[in-house]
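In: Pasting the sequence and the predicted coordinates here, then a few questions.
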Amino acid sequence: MIATEQYTHPAWYLIHCKAKQDERAEENLLRQGYQCYRPTYRHERTLRGKRQTLSDSLFPGYVFIQLSLHDNWAPLRSTRGVLRTVSFGGQPVAIADDVISHLQLREHTPSSESLLKQGDLVRINQGSFAEMEALFLTMDGDERVVLLMNFLQREQRVKLPLSSVTKL
């Protein structure tokens, strides 16, 4: 009885996608009627001089798919963007539902991180000021920030690459 339930009950599996084609694979699988999930995360980046929030795959090159063992798996092999099903010993490995639920919950929980605003406290991650904190003043061009730091008993303005700071 347990084997029959496992055979017909849908579970989550992992699809390995072709290089940089996980979004394409997800679109094509959804178009074929499969239930898919591609976890994403949001991050900030400066594009054309403007700070933008982008969404990228949390696991680049992979998409989760929900199937039962009795479903037709054959179309997966010829779906554009799909490379193979992740398997061990020739058998696809089911992923626990609570793992997927946890990923979905984290993805839909609003992030406390937003675009930098004047007066935001930031931490410098690299360079000679690494691990120091400063106040964000403004953007300086495409990829640089102007910060206000307390350094040598004085407030100093410092310009650093945007990639070297994170909001606290």
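Out: Yes, it's here.

In: CA atoms for contacts and neighbours, from now on please.
Out: OK.

In: Might one say that Val146 is in contact with Leu137?
Out: Yes: using CA atoms under 8 Å, Val146 is in contact with Leu137, at 5.5 Å.

In: And the helices in the protein?
Out: 2-8, 22-31, 74-77, 97-108 (DSSP state H).

In: list the buried ones in the second one?
Out: I take that to be helix 22-31. Buried residues in helix 22-31, counted by 16 or more other CA atoms under 10 Å: 22-29.

In: before we move on, what about stretch 131-149?
Out: Buried-residue list, stretch 131-149, by 16+ other CA under 10 Å: 133-139, 143-149.

In: the strands in the chain, which residues?
Out: Remark: strands assigned in the chain by DSSP state E are 11-17, 35-37, 40-47, 50-57, 62-67, 82-85, 87-88, 91-92, 121-124, 133-139, 144-151, 154-161, 165-167.

In: try this one next to it:
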Amino acid sequence: MPTTDTPSAIRIWVAAYVAANRETAVRDAAEARAYPALLPTGLVEVSHARRRMLVERPVFPRYVFLGVPEGASWYPLRAVPGVLGILSSGQQPRAVPKRVVGLLEEAIAANAFTRTAEAAFAAGEAVKVRVGSAELDAFVERVRHTLPGQRIDVVFEAMGKRHRATVPLDHVRAAG
């Protein structure tokens, strides 16, 4: 959820290391103190008590990106409840490049961090399947979302014939 309408007003972005499962609270507390915050999240399909559900989870667990406005000090960020530290080099915080923050904001807007089989691929889509250190051209035939380990059915051609295979979702990437 991008919080900055004018990224040029931000002098630097820093990565704050936060207490476990406190990312949302840190984001809210920083924003309440007028520090823009960026917390990339995505929907992840999880199974709990034999029930599948979509849960919003941080893309970078235990990290929140905080903007330091022009003319403001980064030092008060250390006092935000839940912040354990700021990624630093010596006494100075390491700045996250504005380009990286912009790419993260674009990815959030495009829902790129949602990791469900249905969101990742559509039937008929061209994909690459990782087999060991090689990649194989294939097409998605059907999306299967059985847990644990989401799987996807693909069709590929080998030795002049069409073959079907069911592979884990993390072995498949878009062909483009």
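Out: It's in. Only a predicted model underlies this, so the values are computations on that prediction, with no experimental measurement involved.

In: How alike are these chains, TM-score-wise?
Out: Here the TM-score for the pair of chains, by TM-score structural alignment, normalised by the length of structure 1, is 0.64; 154 aligned residues with a CA RMSD of 3.9 Å.

In: related to what we said a few turns ago, save the buried residues of helix 22-31 of structure 1 as TSV, and put in distance to Asp97 of structure 1 too.
Out: As requested, these are arranged in TSV below (distance: CA to CA, whole Å):
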residue	distance to Asp97 of structure 1
Asp22	21
Glu23	22
Arg24	24
Ala25	21
Glu26	19
Glu27	22
Asn28	23
Leu29	20
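
In: And Lys98 of structure 2, how far from Arg78 of structure 2?
Out: The gap separating Lys98 of structure 2 from Arg78 of structure 2 is 21 Å, by CA to CA, to the nearest Å.

In: Just give the number of residues close to the alignment partner in structure 2 of Val122 of structure 1.
Out: In structure 2, Val122 of structure 1 lines up with Val127, judged by TM-score structural alignment. Under the neighbour criterion other CA atoms under 10 Å, Val127 of structure 2 is assigned a count of 21.

In: any idea what sits nearest the counterpart of Arg157 of structure 1 in structure 2, other than its immediate chain neighbours?
Out: Mapped onto structure 2 by TM-score structural alignment, Arg157 of structure 1 lines up with Arg164. Nearest residue to Arg164 of structure 2, sequence neighbours excluded (CA to CA, 6 or more residues apart in numbering): Val155, at 4.5 Å.

In: Just list the residues touching Ile100 of structure 1, thanks.
Out: Ile100 of structure 1 makes contacts with Trp12, as judged by CA atoms under 8 Å, 6 or more residues apart in numbering.

In: For burial, what's the neighbour tally of Glu107 of structure 1?
Out: 15.

In: quick one: it and Ser55 touch, right?
Out: No: Glu107 of structure 1 is beyond contact range of Ser55, at 10.7 Å (criterion: CA under 8 Å).

In: what touches both of the two?
Out: Common neighbours of Glu107 of structure 1 and Ser55 (CA under 8 Å, 6+ apart) are 40-41.

In: Dump the helices of structure 1 to TSV, plus distance to Leu162 of structure 1.
Out: TSV is the format used below for the helices of structure 1 (distance: least, CA to CA, whole Å):
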stretch	distance to Leu162 of structure 1
helix 2-8	50
helix 22-31	27
helix 74-77	41
helix 97-108	24
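
In: Tell me which of these lies nearest to Ser68 of structure 1.
Out: helix 2-8 (5.3 Å; CA to CA).

In: List of residues touching that closest one?
Out: 68-70.

In: now stretch 120-134 of structure 2
Out: 114, 135-143, 171-176.

In: which parts of it are buried?
Out: Quick answer for stretch 120-134 of structure 2 (16+ other CA under 10 Å): 121, 126-130.

In: excluding its backbone neighbours, what's nearest the residue mapped onto Ala138 of structure 2 from structure 1?
Out: The criterion is TM-score structural alignment: under it, Ala138 of structure 2 has Ala134 as its aligned partner in structure 1. Nearest residue to Ala134 of structure 1, sequence neighbours excluded (CA to CA, 6+ apart): Met149, at 4.8 Å.

In: possible to save the strands of structure 1 as TSV with distance to Glu5 of structure 1?
Out: Putting the strands of structure 1 into TSV (distance: least, CA to CA, whole Å) gives the following:
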stretch	distance to Glu5 of structure 1
strand 11-17	11
strand 35-37	19
strand 40-47	31
strand 50-57	32
strand 62-67	13
strand 82-85	22
strand 87-88	21
strand 91-92	17
strand 121-124	52
strand 133-139	56
strand 144-151	57
strand 154-161	55
strand 165-167	48
